[in-house]
Structure formats: C-alpha cells, structure tokens
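Visitor: how would this look folded up:
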Amino acid sequence: MDNKQLTGRLYDIQGFSVQDGPGVRTTAFLKGCPLRCPWCHSPESQSFKKQLSWMSMRCLGTKACNERCIKACPKGAIELGSTRMDPLNNTELQLVHVKRDLCDDCGICTESCYAEALYLCGKDYTVDELVDRLLQDRHFYETSDGGVTISGGEALCQVDFVVEVLKRLKEEGIHTALDTTGYADWEVVEKTLPYVDIYLYDLKHMDSEKHKAVVKVPNEKIKANAIKLAEHGKKLQIRIPVIPLFNHDEENIRETAEFCQKLGDAVEVIQLLPYHNLGVMKYLRISDEPVAEATPPSEEYMEKLKGIMESYGLPVTIH
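Guide: Predicted coordinates for the structure are as follows:
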C-alpha cells in the first residue's frame, strides 16, 4: 500500500494547545489504547472502534425532532429516557436513552440528529488529510516555537500511520512531539526516533504488580523504553498523573524520582498532573457503567510532592 493511503483513526484534533509540549501546538488524538486507567479523562480514546456518543445537553427533546432517532435505529437501541428543564423557556424536555446492550455503533441514528446530540466518536484520516489539517496551523507554530503533538489513546498502536505523518511534518520543518504511555515493543518505539523531537512520557507507578492491577498492563516495557530513549539522546517530558489511593504516596514518588534521575539530561521537565474528575461526564456519553471517582489532591499536597522530586535535582512543575 502507498504510505499516503495509510489511514489512522482519531477521536479529536485540538488547536491552540499549550500543555502538550513547547509553544502553541495542535494535538491529534488517536483512538485505541492497551491501558485501562480508571481515571482516564478521555475514555473515548480507549476503544479502537467508532463509538456512539450521547451528549444530553445538546438534545432539543423528542418533541422537537418527532423522535427521529428512535425511529431511525434498526436495533431498537434508543428509547425514551430522562427529562431535563430547558433553561431558555423553562419547559421540560423529553430526552432519550441509548440501550448499550443493543447498540452496535452503526451510527444510523446520528444522521437523523440535527442537533448532533448523538454522534460517532472516531474518524478515519489518510496521511494527506491529517497532514493538510495540521499544516493549517503552521503560523501558530512558527510564531510560538510550537508544533504538532501526536497523542492518544496510545498513538504507537497505529505506528505506521503515525510515522508517516511525523515524517511528512518533519519534511515541512514542523517541531514534533509524541505523547505516549511507553507501552509498546522497543521495535515499535524505534520506528519513531528519526521523526520525534520530544516525547511526552507517562509514568504511572513504579511497582509493576500495582501498575498491572489498576491499569491492566505491567510497567517493565514502559521503564525499559524510557531508558532506551534517553540512551538514544531523545528528550523527555515526564508526565505523572497523581491519583489518590494509587500512586500519590511519598514512597512511590521517591521511587519515581530515583528512576527519573537515571534518565539524566534526557528529562527536560517532570509534570505532576493532579487527578481531576472532569472526565466523568465523558464516560456517561459512551456507557451506562458507573464511574469511580476520587477526591483530587490538595494544592498543599501537590506542592509537597513537587518538593520531594525537586530534592532529587529534578525540574518539576504542577499542571
């Protein structure tokens, strides 16, 4: 297959991103991830398939559309659901409910939902289509020392597509970043080396058994790949999600700091990312399953963890 005809599946493209690498960036988010982090703020990124999403706040009510989505579904997977008040005229709107056990994500209902309350999450792009879209923001990259970040999910799961996109961007002189969990065979990571300027690299827990128990994969590959990237002279921006009852204890933070020390000058910065529950509503768009929530760590506690890591001579920020 011609590399230009390779396709990748994305769930979002965000312009004017200032937290996914240096400068102003555009971030392309690819679908699919082998990890199952319970706190994931983009649960729609986990599945590789396209998914029917339901955003209740967009719904105009079944009266306004004459139950078009209910009538359109060939599986009978959409039924009358809860109600909510319309703040514009203080009237009650009849909403719908997606029966997830019947829905096969065919997307037929989305064609009848002109309010786009029902929509398919996931869109396929060719290399040309994605590169053309990313180059539309070239002016912002050039005036801010920014660039493009390829993220996920886990972008390495679509590595051939990602490599071709990154290669094309480098040919255009664009700074590139790859946001990754690091969970892949080294041979996969190695394919990206010539085309990535900085890796945004997640470290979730130093204990492999605890890592596997919570996010469903061990961490040996993750740590080994970080070491190999450093040995190859690549730059790393380490990202540590601080999750209560998982990795927020001082012992794990110190072990993580010791590991980052071993990476030497490869580490440009360590970002401590305090848990937040902003992703809870996203879970409700794609699933009826209950979502576990935790209490976000306090600013004082985050500053304490920052101080611990800084005591190891590491550059640390809180985001």
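
Visitor: switch to C-alpha atoms for all contacts and neighbour counts from now on
Guide: Noted.

Visitor: show me where the stretch 1-150 of the chain has helices.
Guide: In the stretch 1-150 of the chain, the helices defined using DSSP state H, counting those that start in this stretch lie at 62-65, 68-72, 127-135, 138-144.

Visitor: hmm, who's touching the longest strand along the chain?
Guide: Criterion DSSP state E: the longest strand present in the chain is strand 7-17. Residues outside strand 7-17 that contact it (CA atoms under 8 Å, 6 or more residues apart in numbering) are 24-31, 44-45, 48, 121-127, 137, 140, 158, 161-162.

Visitor: same thing but 7 Å
Guide: Residues outside strand 7-17 that contact it (CA atoms under 7 Å, 6 or more residues apart in numbering): 24-31, 45, 121-127, 158, 161.

Visitor: here's the other one to compare against:
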Amino acid sequence: MDNEKIGKIIDIQRYTVHDGPGIRTGVFLKGCPLRCLWCHSPESQALEDEIAWFEIKCIGLANCGRCLQVCPTGALTKGPKIFSKFEKKEIQVIDFNRNKCNKCGLCTQVCPSKALYLTGKDISVDEIMEIIEKDRLFYRCSNGGVTVSGGEPMVQYKFVKELLKECKSRRLHVCLDTSGYAKWEHYKEVLEFVDLFLYDLKHMDTLQSKRLIGEPNELILENACNLAKAGAAMQIRIPIIPGYNDSEENIRATGQFCSSLGSAVKLVQILPYHRLGSGKYDRLGKKYYLEDLKPPGKEHMNLCKDIIESYGLKVIIG
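Guide: So this is what the prediction gives:
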C-alpha cells in the first residue's frame, strides 16, 4: 500500500459542530511542531505513539496484572494502593517508569479496561473514507463536511493531501484546521482541495509567540498573507488566554491583521480558554503549566469581540 495514503491519527469524531459549518466528521492527526502552554490535546503533539496511563480505569493487579507479565523492559512494576470508585474497594495498581518504557505497546494490547492505551493509530485513507461516507446524509442536510485537524495536520502533509483529494473527488466540503506553522510549499500542495482554512492566530508579537507556543510567529503570519493572496477562504480562530494574549493591545493588533487579509477572512472565531484537556497531561507523564488559570468571563469575551468587530470583521464567540 502507498505509504502516502497511510497516516497516524489520534481520533475520528463524528457529528461535530464546532470545527466548520454544519455537521462534520473531524479527523485528528498526530504531530505538532508547536507547544502551546494551553494545548488541550497533548496526546497530539508527538508524531510517534505514546502510552497513556489512566489510573482510575485500572481494575487492580489482583484481578488482572497482565501488563506486568508482558512488559519486556521492567517499566511496569507493582505500585501503590488506591481506592477504586469502580471496584468500590482498595486495589493495587501499577507504577509506570517511563524512562524504561520502549513504547512497544504490548501492555495496551492486554489491558482489559484500557487503563493503558496507545495515543496513536495508523490508518489508511480508504479506512477513513469508509467512516466519512456513513454520514454523507448529515453533511448534505446541514451543509457540513469533513474537517482535518490535529495536532498540526501539515506535519503529515503528504497524507493530508491524499485524504483531502479523496474527499474533494466525492464532492465533500473540506476544512483544514491549521496553526499556520508549516512550509508554504506544503500549503500550496493542498490549496486546491480545501474549501475553508480554520486558521489559528495565538499572538501578534513574535517574542511572546516564542514564549507561549515555542516558535516565533513570522511564518504563521506570512502563510496567512499567502493564503489570502492565493484566494483561500479563511476562518480565523483566536484562543483567548487570560494574562497571556488577551491584552487590548494584542487583540487590536490581531483585529487589524485579520482586516488586512481582506475578503479572504469570512469569519473570526474567538475561543475562551478552558481546562478540559488538563487531565491528559498526567496520563502521559507530562506537566500542565496553567493549572491555576481561570477561563475568561463573559464580559471580557464580549469586549474582545467588540474590539475585533471594530475592524469591520464578523466575529463569533466559541
């Protein structure tokens, strides 16, 4: 099978309504060059498979213990005792030494409760299309379609191109959800197969961008301008992170930049910060750095909306 038609995903979500118009199927790919402090999908960052440990789902070593038996490196050993809400009693769970783990995934294959699971899955374009085709009626009735997201999908741009090409050959509406941090040459390869770019803008100051997402913003802004010049339709998405990118100065600079892109920008969507993905960090043995940050209030979100609208842009919240 052609390797360009096989990609690595973290999930396929059906009946989504937040990532483009209408009812959609979202295909979420692994791999991202950015490390946004507020990322709600840490499992999407690494391109390679990672093993997640969801302690609360463990049924206990006395009931199972299969993972200890198959681990070839000694990364899994007997661990502490915890009270299980499912078992209604105290159980002994594993201790997971990630420094010894070779990510073979054998433990995830024998774990009956999926307390240990792989964050990635290899899948072909044909397999994805089988899922997508099941919901064609919903797309037609709602003017929906398919959204390819991540991670940053352009990390796997060759696979993305094949997937988008197949979707367009079947006359499906296609959105590409991107951070803008990829080579322009790669965007040119997929441009003709995308109906709407969902384009993220995190911060207009390049030094702050480097601090908050791990990379400067010049490439991101340059690609946005190139997409606009190429006639692409764009929905700009701006996460509102209190104390990090929600100052009036940055919101005005963002509105001004979006306005400069002209008719390419069909809509600006501002997204309030949330902590829904924070628990995933612990499962992956990673640290979440915004534990104490609270979501922005309704009044502040409306203020951001008013500022951006003052530049002649259509804006929605959420």
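
Visitor: picking up where we left off before, among the helices of the stretch 1-150 of the first structure, which is nearest Glu154 of the first structure?
Guide: helix 127-135 (17.1 Å; CA to CA).

Visitor: what helix or strand is Val174 of the second structure on?
Guide: strand 173-178 (DSSP states H and E).

Visitor: ok, average deviation of that strand from the first structure?
Guide: Strand 173-178 of the second structure, aligned to the first structure and superposed, deviates on average by 0.3 Å (mean CA distance after the TM-score superposition for the first structure).

Visitor: where does that strand end up in the first structure?
Guide: Alignment note (TM-score structural alignment): strand 173-178 of the second structure is matched to residues 175-180 of the first structure.

Visitor: so what's Lys114 of the second structure up against?
Guide: Thr108.

Visitor: how close does the residue mapped onto it from the first structure get to Leu88 of the first structure?
Guide: Here Lys114 of the second structure is matched to Glu116 in the first structure, going by TM-score structural alignment. Glu116 of the first structure sits 19 Å away from Leu88 of the first structure, going by CA to CA, to the nearest Å.

Visitor: what's the match for Leu284 of the second structure in the first structure?
Guide: In the first structure, Leu284 of the second structure lands on Ile286 (TM-score structural alignment).

Visitor: that match against Ser56, yeah?
Guide: No - Ile286 of the first structure is beyond contact range of Ser56, at 11.5 Å (criterion: CA atoms under 7 Å).

Visitor: ok, and what's touching the match of strand 173-178 of the second structure?
Guide: For stretch 175-180 of the first structure, contacts defined as CA under 7 Å, 6+ apart pick out 21, 146-151, 154-155, 196-202.

Visitor: then Gln269 of the second structure would be within a strand, right?
Guide: Yes - the assignment for Gln269 of the second structure by DSSP: H, G, I helix; E, B strand; the rest coil puts it in a strand.

Visitor: what distance do you get for it to Pro112 of the second structure?
Guide: On the measure of CA to CA, Gln269 of the second structure and Pro112 of the second structure end up 41 Å apart.

Visitor: look at the two and report which has more neighbours.
Guide: Gln269 (19 against 15; other CA atoms under 10 Å).

Visitor: so what's Glu215 of the second structure closest to, chain neighbours aside?
Guide: Ser209 (6.2 Å; CA to CA, 6 or more residues apart in numbering).

Visitor: list the contacts of the aligned partner of the one you found in the first structure.
Guide: The criterion is TM-score structural alignment: under it, Ser209 of the second structure has His211 as its aligned partner in the first structure. Each residue near His211 of the first structure by CA under 7 Å, 6+ apart is listed here: His205, Val217, Pro218, Asn219.

Visitor: wait, which of these is closest to Asp2 of the first structure?
Guide: Nearest to Asp2 of the first structure among these, with distances taken as CA to CA, is Val217, at 33.6 Å.

Visitor: give me the neighbour count for the closest one.
Guide: Neighbours around Val217 of the first structure, by other CA under 10 Å: 19.

Visitor: thinking again about what came up before, which of the contacts of His211 of the first structure map to contacts in the second structure?
Guide: Checking the contacts of His211 of the first structure against the second structure (both residues aligned by TM-score structural alignment, their matches' CA atoms under 7 Å), the contacts still present are His205, Val217, Pro218, Asn219.
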